[in-house]
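Undergrad: Sequence unavailable; structure follows:
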C-alpha cells in the first residue's frame, strides 16, 4: 500500500467512528494527494469504509491497528488529536475521550473539560463513564481549591455506578474540605454511599459532624432530610435518631418542600410499621408525599423518601400505588444508569408482586435485583428483601429438598446485614424453609426471633410480616396450642385494628387452624371471604385449600370438591406449584377428577427469560432491553429464543398475545 496508508489507519483508529477525512489527514500528516491515495487503498482492501466519515469495516480491525502501535505512539496521537480538536472548539466529550490517554500536565483547562464531559455523561445516565473522566481529572491534578469538588463529583459518579472506590474518595473529600458548604456536600454524598453499603450508623456520624450554621438553606434542608432518612434503612440508625423521628408532624397541607414531602413519607412508614393509624390513613400519607415532584426519585438522594412511601403503601394493601412508585424509580434508574437504584426498585417490586401472588413476576424481579447486586458495591441495604422473596418462591414452587436446603443455607449467610431493616424478612423466610424441611424447633425459633427484631424497631403490625400466625401454626403442630392460640389471636386483633384484608385474612386462617374445636370450618370460611376482597391471590389460594380439607373432614364432600377445584385454579394462577398439587390431592380425595397442574407455558420461563419477554412484548428493542437490564444484546437474543420455544411461538409479534393470555388468567 502507499506510504500514507498506515499513518491514516492509525489516525482513524485514534479518532474513532466516522472520523472526518480532513482531521484524519492532519493527524496522519498527509497532504491532499497522499491522503487520497491512502484512503483509496484502505477502502479497496476492505479495511476502511468511507461513505459517512472514515470508519473501520469491523471493530476487530480497529483493535488490531491500535494493538500494533506502541503505548508512546498512541499517547502522542491522542495528544495531537486533543490539540487539533481543542483548536476547532470540539465538545468536551470528544476532547475527554483523548484526554484519558494523555499524560497529566497540571492543566486547569483540561480538568474543566473532563468535568464538563463527566457532567454530560451523568445527565445521559452513564455514571461509570463520568467516573472515568473524573478519575483522569483528579490525576491531572486539579488546582488545590478545586480538588475537594472533583473528589466529591467522582465519589458521586462511582457510587451510582456501584463502584467500591466511592466511599474512600468521599471520605478524603470530607477530610480535605475547607469551606463548610463544600464539606457538607461531600458529607451528603459520603452518607448516601455508606447507607446503601450497610453502614448507616457511620453515615449518621458523618452528617451530625456537618456544621449546623450553613449559609445555604437548601443545603441545610438536604442534610436534615438525609439524616432523618437514615432511620428508615437501619435499626442502629433508627435508635440513634429516635428523638428526631418522634417529632415528625403532618404539615397539614400539600408538601411545599422536599423535607415536608419526606416527613409525610416517614409518618406513613412509621404508621404502617407500628399499625399506629388505620391503613387508609397510612396510605393517604404515602400518596400525598409523592403526589408532586418534590420527592427525589433516586433512593440515594432525598432521604430514601420514595422507597419509604412505596413500602408504606404496600403495607396498607395499596399495591397499585406501590407499583407506580417502584415504576418511577425504575424509570429514573434507566435514565441515570444507576445500578443501585435499579436493585432497590427491583427488590421492592419483588415484594409487591409476591404479595399480589404473581410468583413469576416476583421471581423475575428478585432474580434481577440479586444478579445486579452481585457486582455492585453499595447495594446491601435492600438485597435482603429480594433474597427473602427468592426463598419464599422456592417454597411455593416446591423445588425439592436439596434445593430448599441450599437456599436455606444462603438465606442468612455472612453477607447479610443484621442492622438492615429488611433483615427480619430473611429470618421469616428461613424459618418457613426450616419448617418445610422438618426442622421444627429451629424454624419456630427463627419466626419468634423475627418477631423480636420486628418489635425492637417498631414493626408490630402483622401487615409488615405475619410472623405470629406462622409461629402459631408451628407451635400448634408441636402441641403448644394454648401459646399458638394467643399468638394467632394477637395477630388478628392487630390486623383488624390496621384494617388490611390481606393481614386480617391471614390471621383469621391461623386462628381457625390452631383452634381445637368446631370453630375451624367457619373460621376458614371467614378467612376465604376476607381474602377474596384482598389483592393477595396466594393467601386466598392457601386458605381455600385449607377450607377444602376442612369441608372434606366434616363430611361435606360436594362442597369440598368445588372448593378444592377453585383452590387449584387460584394456585395455578399464582404460580404456586406445591399448593396447586395439594389442592388437586384434596379434589381427588373428595371424589373429583381435576386436571393436572400444567408444567409448561409462561410458568416454565426462567426469571431472566420472563423479564426479557415482557419488555419485548411492550415494544422495546433488543438494545433497549439490554441497556435496561445491564446485559448484552446477545444475552437478550438468547433469552428470547428460549422464551419462543417454551411458549410455542415463532416470533416477537406473538409474544404480547402469549403473555396477555396468562395475565388475563391471573386476574
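TA: Structure's in. What do you need? Remember, predicted model here, so these are calculated numbers, not experimental data. Residues are numbered from 1 along each chain as shown.
Undergrad: For the rest of this, base every contact and every neighbour count on C-alpha atoms.
TA: Will do.
Undergrad: Give me the distance between the closest residue to residue 613 other than its chain neighbours and residue 102.
TA: Nearest in space to residue 613, with sequence neighbours left out and distances taken as CA to CA, 6 or more residues apart in numbering, is residue 640 at 6.2 Å. In this view, residue 640 and residue 102 are 43 Å apart by CA to CA, to the nearest Å.
Undergrad: Do a quick rundown of the strands in the chain.
TA: Along the chain, counting by DSSP state E, strands occupy 48-49, 55-56.
Undergrad: possible to save these as a markdown table with distance to residue 549 and mean neighbour count?
TA: Shown next, in a markdown table, are these (distance: least, CA to CA, whole Å; neighbours: other CA atoms under 10 Å):
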| stretch | distance to residue 549 | mean neighbour count |
| --- | --- | --- |
| strand 48-49 | 73 | 20 |
| strand 55-56 | 71 | 23 |
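Undergrad: Make sure residue 28 is actually in contact with residue 11.
TA: Yes: assessed by CA atoms under 8 Å, residue 28 is found in contact with residue 11 at 5.6 Å.
Undergrad: More neighbours: which of the two?
TA: Legend: neighbour count by other CA atoms under 10 Å for residue 28 and residue 11, higher for residue 11 (26 against 21).
Undergrad: second one coming, line it up with the first:
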C-alpha cells in the first residue's frame, strides 16, 4: 500500500515527511509512533521508509521481536549490519566518563554514518527506523536513548514504533525515549466510519450495505488489521456473505482464528512454512524455514510465494511477517510441546549464526539431557555478561543448569551463575557457590570458589564466616598461588569488620603496613584499598594515602570487579577521611558510570553512598540527598544494611533544614543491625539530629555510645573516621557541662594535632573554639577558618566562617565580623543550607547590616547546580539524558527540577528558556543600578 493510500493518516504522514525534510537541512528529530496492536504503526513506519527513498535518504532499519529480547544489542547490531557497518562485539577496555561504554560505541557508529568524518562538511541525512521497540533488548534501547541525546546536532530522523499495552515492556527505557528533548509522539487513532466504509466498499463492492459496514466497524473497533482480516474472512465466504448480525458477534480473538483458517486454505505447505517462520523469528532464511517445515526447496519457494501473495509474508528474503500478530497467532496455535520441539530443532538449524541466536531458541525448548546445548548457552551468557546484561546471563545459565550440564561442567556453571546473579542483584549467590564447593576437589579451583563465597558472606554481614573461609583457602594453597593476595585481602577485610577478629586483622595487616611505609606496595587493588583505609583511619599523611589510592585506581574505577564493591568502599572511605574530596568525586563519578555500564548492582550502590558523603562535604545537599536515596535502593536486593545510606541522608536533610525528613531517615537507619560496624554512623547522625532538635542530653548519650562502639571494633586512635567527639562536646557545652565538653575537644585536638587532613582538623578546631570561648576560642576558630580555606569541604568552611564571625561580633569586633559572615552566607546559600543561612543573616542584622536577601524565586535564586540542570533542560535534554550528561542519578535531576520549576514559577520545560532569559535581564538591571546590599543601616543595631 502506498503512503498516499493510508486512510486518515494525513497528520502522521505530514509529520514524518517534516522530520525527513528537517534531516535534509541538518536537523535531527525523534518520532515515536505508539499504538495498540493492529492500529497501523508498522504501516506508518513503512510509509516513512518510502518517503525517505523518495528523498534519497539512507536508512537503517531493525525490528524487535519477543524471541530476541535475550540478545544484548541485537536490534542495534541489525541496524548496523544492514548499513554494511560492523557491529562492535567487545566492551571498551577503558571505561569512559559518561559510563555508556559499549552503548556509546554502537551509538557513535550510527552517528558516523551521518557524519562520515570529523572534518567532513557534507553530512548524510539518515533515517533510523526501529519497529516494535517494546520488544527490543534493553542495551539496544539504551543505544537509542544515547543517540536521541545527540539529535540536535545530527541530520538523523529517528522513528520508533511502540506497541502499547504490552505488560512486560521496558517502561523505564521507553520513558527515557519519550523524554528526549527532540521527541514527538504520534498516536494514530482507530479508523473512523468514513474510512471503514471506504475499505469495506473497496473489498465487498455491491455487498457493502450500510448495515454490513456498521457491523464491520463494531467487530473491528476501527483497528485496520482486524478489519482487513475480517474482510478477508468475509471475502473467502463469497458468494455467501455473512449477515450483519453474524459479523457483530466476531471479536479480535476470533478474527485471529480466521487468519489460521485462511492460512489452512492456502495449502499444507504454506501453512507449515508459515509456522516454521514464526518459530524461527523475523529474518529467517527460506532454507532454514524449509528444513524446519520439512519441505523440499521447490515446494518451500512456491509456498513462500503463496504466502506473500496472500499478504502473510513480505515478498523475498529474509522471511518477515506482514504483521507480528500473524506470527503470534501461529505460535499460539501450536501445542506447547510441539512449539518447544520446534525451537530445539531451530537451535540446530541456526548453529552457524552464533551462540546467542542458538540460545534464543534453547530458552524456549524443553530440557532433554543433551550436554551439547550447554556450551552455546554458557557462551551466550558470557557475551551477555560482558555486554552489561547480567540478568540475561542469569536466565541463560539457569536454562543451561536445567538441561542439565555434564557433571564435570556443573561446578563452573554454578560459579558463573553466582557471579551473574551477584552482578544483577540476586541474593541466592552464596547457595550456588556452596553447591559448587561440594563438587570441587582441585585446590586452585576450590580456592577460587571459596574466595567468591567469602566475598558474598561479607556482603550479607557474616564477617566471621567470610574470614574463616578465606583463611581456610589461604592455608590450603601454596604461598605462590596467584589467589593468595586476593584471599588475603578478603580475609583481612572481613576480619577487620568483626569485633572478635580485630587482633587477627591487625596482625595480618602490620607487615603490609610496614612495607607500604617503606614504599613497597602490593599489586592487588584490594590490598591497596585496605592499606589506604587503615592508614587514613590512623591519621597517617595524606600523601601516603593518595599514593596508595593512585596505585589502586591504576586498574580502573571499580578496582576489583570480583569484590563487588568491597574494595571500592574501603578506598572511598580512605579518600573521604583524608579530605581528598576532589579526587574522590572524580573517581566515584567514573565508578558509578562503570558500575552502570556493567550493570553491577553492589558497586553502584556503594559508589552512590560514598558520593553522597562527598556531596555533603562539598556543600551539594540536593545531590547528596539524591545519591543517598539511590543507595538506599540496595534494600530491595537484600544485600547490605541500609544504615550507612540512611545516615548520610539524615545529615543532608538536617543541613537543608528538613528536620522531619532527617528523623525519617534516622528511623530507617535504626532498622539496621546494631552489631555491625556502621552502627556508629547511626549514633553520630542521630546525635546531630537530636542536637538540632534541642535534645542535648540525648545527643550527648548517642555521641558517647558512638565512642564505645568504635572501641568495640578496635578503631585506630584518631579522629579521622569518626566525629563523635566534636558532636559530644557541643552537646555537653549546650548542657552546661564545661568539663565534659573540654575533655572531649582536648582529646580530639590531641589526636588531630599532626593531622594534615584539613577538614578533620578544621572541624575539631571549630568545635573547640565554640566550647572554649573568649580570646582562646577566637584563636581556635580563626585557625579553623585558615585551615579550611585549603579544603574542598565547603560546608565545613561555611560553618567555621559563621562561628568565627559570630564570635567576633560577640567580642565587639563588629567590622572584623562582617567579612566571614558574608562569606558564610554566600557558601550556605549556594549549598541550600537553610538553617545556616538563617543564622548568618541574623548575625549580620545584629551587626546593623542589611544582608543581601537571598532570592527565593527567579533565576537569581538558582544554585550553580540548579542553573546547570535548568540550562540543559532548556536546551531540550530529558531527565535521563541530563543524568547521563552530568553522570548523576535521575533522582538528582528530578529533585533539582522540582526546585527549579518552583523558583522560576514554570509548569513545563518549554517555559524554561524564557524564564532563564528574563532572570539574566533582571540580574543585569540590578547590577546597573549598583549593589546597595550589605550596607550599614542609619541606626545600627546594638551588638
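TA: Here it is on my side, so go on. Treat the numbers as computed from the prediction; the structure is a model and nothing was measured.
Undergrad: circling back: distance to residue 554 of structure 1 for the strands of structure 1 - can I get that in CSV?
TA: Formatted as CSV, the strands of structure 1 follow (distance: least, CA to CA, whole Å):
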stretch, distance to residue 554 of structure 1
strand 48-49, 82
strand 55-56, 79
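Undergrad: I figured the residue nearest to residue 613 of structure 1 was touching residue 608, is that so?
TA: No: using CA under 8 Å, residue 640 of structure 1 is not in contact with residue 608; the gap is 9.6 Å.
Undergrad: Compare these two (neighbour count), which wins?
TA: The neighbour comparison of residue 640 of structure 1 against residue 608 (other CA under 10 Å) goes to residue 640, with 24 against 20.
Undergrad: Contact partners for the more buried one?
TA: With contacts defined as CA atoms under 8 Å, 6 or more residues apart in numbering, residue 640 of structure 1 is in contact with 609, 612, 613.
Undergrad: Pick the one among the residues you listed closest to residue 450 of structure 1.
TA: Minimum distance to residue 450 of structure 1 across these is 33.6 Å, recorded for residue 609 (CA to CA).
Undergrad: Can you get me a residue count around the closest residue to the closest one other than its chain neighbours?
TA: Once flanking residues are discounted, residue 609 of structure 1 sits nearest to residue 639: 4.9 Å by CA to CA, 6+ apart. Close neighbours of residue 639 of structure 1, defined as other CA under 10 Å, add up to 19.
Undergrad: average offset between stretch 146-156 of structure 1 and structure 2?
TA: Average distance, stretch 146-156 of structure 1 versus aligned residues of structure 2 after superposition (mean CA distance after the TM-score superposition for structure 1): 1.3 Å.
Undergrad: If we go by neighbour counts, what in that stretch is buried?
TA: Within stretch 146-156 of structure 1, the residues scored as buried using 16 or more other CA atoms under 10 Å are 147, 148, 149, 150, 151, 152, 153, 154, 155, 156.
Undergrad: Is it possible to get a markdown table of those residues that adds distance to residue 115 of structure 1?
TA: Below are these laid out as a markdown table (distance: CA to CA, whole Å):
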| residue | distance to residue 115 of structure 1 |
| --- | --- |
| 147 | 12 |
| 148 | 13 |
| 149 | 10 |
| 150 | 8 |
| 151 | 11 |
| 152 | 12 |
| 153 | 9 |
| 154 | 9 |
| 155 | 13 |
| 156 | 13 |
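Undergrad: mind listing which of those are in helices?
TA: Using DSSP state H, the subset of these located in helices is 147, 148, 149, 150, 151, 152, 153, 154, 155, 156.
Undergrad: Grab the most central residue of structure 2 for me.
TA: Nearest to the geometric centre of structure 2 sits residue 596, at 5.4 Å (CA atoms, centre = their mean).
Undergrad: Give the equivalent position in structure 2 for residue 143 of structure 1.
TA: The equivalent of residue 143 of structure 1 in structure 2 is residue 406 (alignment by TM-score structural alignment).
Undergrad: just checking, residue 129 of structure 2 is part of a helix?
TA: No: counting by DSSP: H, G, I helix; E, B strand; the rest coil, residue 129 of structure 2 is not found in a helix; it is strand.
Undergrad: give the contact list for the closest residue to residue 605 of structure 1 other than its chain neighbours.
TA: In this structure, residue 605 of structure 1 finds its nearest non-sequential neighbour in residue 643, 6.5 Å apart by CA to CA, 6+ apart. Each residue near residue 643 of structure 1 by CA under 8 Å, 6+ apart is listed here: 605, 609, 610, 613.
Undergrad: The aligned partner of residue 80 of structure 1 in structure 2 - how many residues pack around it?
TA: The criterion is TM-score structural alignment: under it, residue 80 of structure 1 has residue 345 as its aligned partner in structure 2. By other CA under 10 Å, the residues close to residue 345 of structure 2 number 18.
Undergrad: give the contact list for the closest residue to residue 345 of structure 2 other than its chain neighbours.
TA: Of all residues not flanking residue 345 of structure 2 in the chain, residue 292 sits nearest, at 7.0 Å (CA to CA, 6+ apart). Going by CA under 8 Å, 6+ apart, residue 292 of structure 2 touches 276, 342, 345, 346, 349.
Undergrad: Pick out the most distant pair among the residues you listed.
TA: 276 and 349 (11.5 Å).
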